[in-house]
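K.L.:
I need the structure of the sequence given here:
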Amino acid sequence: MTISSTMPGSGTSREDISLRLLKGSAKKSYEPVVDIDWDAPLAEDKYFVPPQMSSLYGTPLWEQMSQQQRFELSRQEFVNYLSMGIWFENMLNQSLLRGMIHSSPTAHTTFYELTELGDEARHMLMFGRAIERVGVEPFWPTGNAARRVNAMAFVFRGPMLWIAALVGEEIFDALQRRILEDGDDVQPLVQRVMRIHVTEEARHIQFARDGIRRDVGSLSPRMRWLLANLHGLGARLYLQNFTRRGLYQRVGLDGAEAQRQARANPHFHAVQRTGFASLGDFLDDVGLMGPMARRMWKRSHFL
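P.N.:
Presented below is the predicted three-dimensional model:
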């Protein structure tokens, strides 16, 4: 990516896009510490994730669960989503900071990346406060998992960073929009957190998509092949974390059986496809949906 690069056929430079996003950030950004009423009571009869989005919805296990267990599963799944969000935004911030040492400190692109860093830092704080408020332990990486999370920040560079950003942001963004659409059954706190995140992530997604569109035409055949196929590794990562055994064990279920039913659940497969649809269309459009990646996303039920 160069500061003077332009989008093919548009005449709009990366600097122009960055300046427009900077203006949008100045007009509409949030400070979760004061923009969310953290002391408001939680509703006893509302879910934290719409029931139809639960990984076990419609399974035999779901039918056997008490209403209280269903509420508790939604609480755990909500915290799992937020925990994964914190991991990813931590990795993204590390990658952005490392890349800035090679960028002009006076470029609008750098200014916007710094703005995004600030957004993501506030999102991590917001997610952490939300986890604390609902009273559930976060799902945190340890041992080899923690080392893999840290290592990813060193791998994400240039076009790889924008692909990783979209894999990490767009799937969550689509799921959050679904939560807002089905908000009648959902905790007001959850709706507020999702609304803030969706609003600010829309700019991040636009910035990442613009970066990919500009870079894709100049990629070597080898790098293009790698980018078009390596993102498929995200499919297994998502499936493993969305259906982790510990999630179900916290609700008093048999973790192995709950995981088996969740991964075979057609209702949950539909939720996964909804989350991936927009990203999948974009990757197809820019020619970065390779055959290996397509198989991996299909095998994990995102396609």
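K.L.:
contacts and neighbour counts: CA atoms only from here.
P.N.:
Noted.
K.L.:
For the longest helix anywhere in the chain, name the packing helices and strands.
P.N.:
In terms of residue count, the longest helix belonging to the chain (DSSP state H) is helix 67-100. Applying 3 or more CA pairs under 8 Å, 6 or more residues apart in numbering; DSSP states H and E, we find helix 67-100 packed against helix 108-134, helix 143-155, helix 158-181, helix 233-242, helix 245-249.
K.L.:
To check against the first, give me the structure of this:
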Amino acid sequence: MASSTVRPSTQDHPQHGSAASQEGDVSQRLLESAAVLAYDPATEVDWDTPLDTDHHGASPEWSTLYGTAYWRELTEAQRKELTRQEAASVASTGIWFEMILQQMVLRDVYAKDPTSADVQWALTEIAEECRHSIMFARGAQKLGAPPYRPKRFVTELGRVFKTVAFGEAAYAAILVAEEVLDVMQRDWMRDERVAPFVRTINNIHVVEESRHMKFARDQTRKRLEGAGPVRRQINAFVVAVASYYIVTSMVNRQVYANAGLDEKRALAEAKANEHHKSMMRSSCSGLMEFLASSRLLTRPALAFYKRAHLI
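P.N.:
As a prediction, the model looks like this:
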């Protein structure tokens, strides 16, 4: 049986890089980190032990209904089932976006020098994302959830985005999706109320995505060097729209019915839930600072981030 012990994150494992790393070569440092600290979810996650329904699927405070009148009426068993369905929905949305991410990164490095650290890191990231997608799929299945998918319109919009997005628009959108999920999962992986195998999944994702976020930030900065105001305005808008649909697709409306709740009432109370909106805003403060420093928080972009309760 695989272990479900949660290992410490990369912040607890300082890396001792080569001379190239010390000179600031981000891709080289990330390759060295991946060589030292990487996971195989097939063996790291306890897939064999049956689901213990006495555990949550995510920290209750992150539930879309936490703090509402409906939440207070639910039994503990109902709350736990709801967080399991919500966690599975977030995982399913993660798979959807990771597939978009993989295609954008692969297209970006398609004709570049495969001996360069940038290309080799990009291929390493794609390999990690493939493992994450399989891990999320198995995790959602073990949580007893169906395969949640974004709305058809959003799925088709994603199809267009992955085909046409390039440069800073692609990497900044990748960063937004990864940062939002990262903050949630850092809470979940430390929470003993959450199922052990889910905590392990979250820990693996947090550790490996920390490298992906560093690469996305570095690439966003590099691609924006010398960018004029028109280009920044266009890309800021594209990233904001993509971010809005990613974030608002994380929790599928069907989670409420699948958890045995009144879907119409749950949707209404979730939509008005100020606690959840506050959680989203506070989790994105660092991300918004980065976007502002990159001059990607234009007025039209801000409108979409506010609608998604990211700012």
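K.L.:
TM-score for these two?
P.N.:
The TM-score (TM-score structural alignment, normalised by the length of structure 1) is 0.90; 292 aligned residues with a CA RMSD of 2.1 Å.
K.L.:
how about the helices and strands packed on helix 67-100 of structure 1 in JSON lines, adding mean neighbour count?
P.N.:
Output for these, formatted as JSON lines (neighbours: other CA atoms under 10 Å):
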{"stretch": "helix 108-134", "mean neighbour count": "19"}
{"stretch": "helix 143-155", "mean neighbour count": "13"}
{"stretch": "helix 158-181", "mean neighbour count": "20"}
{"stretch": "helix 233-242", "mean neighbour count": "16"}
{"stretch": "helix 245-249", "mean neighbour count": "19"}
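K.L.:
What is the burial count for Gln103 of structure 2?
P.N.:
14 (other CA atoms under 10 Å).
K.L.:
Could you check which residue of structure 1 pairs with it?
P.N.:
Here Gln103 of structure 2 is matched to Gln94 in structure 1, going by TM-score structural alignment.
K.L.:
how much space is there between the closest residue to that match other than its chain neighbours and Asp254 of structure 1?
P.N.:
Among residues not flanking Gln94 of structure 1 along the chain, Ala153 sits closest, at 5.9 Å (CA to CA, 6 or more residues apart in numbering). Using CA to CA, to the nearest Å, Ala153 of structure 1 is found at 35 Å from Asp254 of structure 1.
K.L.:
now Arg299 of structure 1
P.N.:
Computed as CA to CA, the Arg299 of structure 1 to Asp254 of structure 1 distance reads 24 Å.
K.L.:
likewise Met292 of structure 1?
P.N.:
According to CA to CA, Met292 of structure 1 stands 33 Å off from Asp254 of structure 1.
K.L.:
returning to what we had before: the residue nearest to Gln94 of structure 1 contacts Glu89, doesn't it?
P.N.:
No - between Ala153 of structure 1 and Glu89 there is no contact under CA atoms under 8 Å: 10.2 Å.
K.L.:
Please say which position in structure 1 Cys284 of structure 2 maps to.
P.N.:
With TM-score structural alignment as the criterion, Cys284 of structure 2 lines up with Phe276 in structure 1.
K.L.:
Give me the angle between whichever helix or strand its match is part of and helix 158-181.
P.N.:
Assessed by DSSP states H and E, Phe276 of structure 1 sits inside helix 266-285. Angle of helix 266-285 of structure 1 versus helix 158-181, following axes from the mean of the first three to the mean of the last three CA atoms, to 10 degrees, is 140 degrees.
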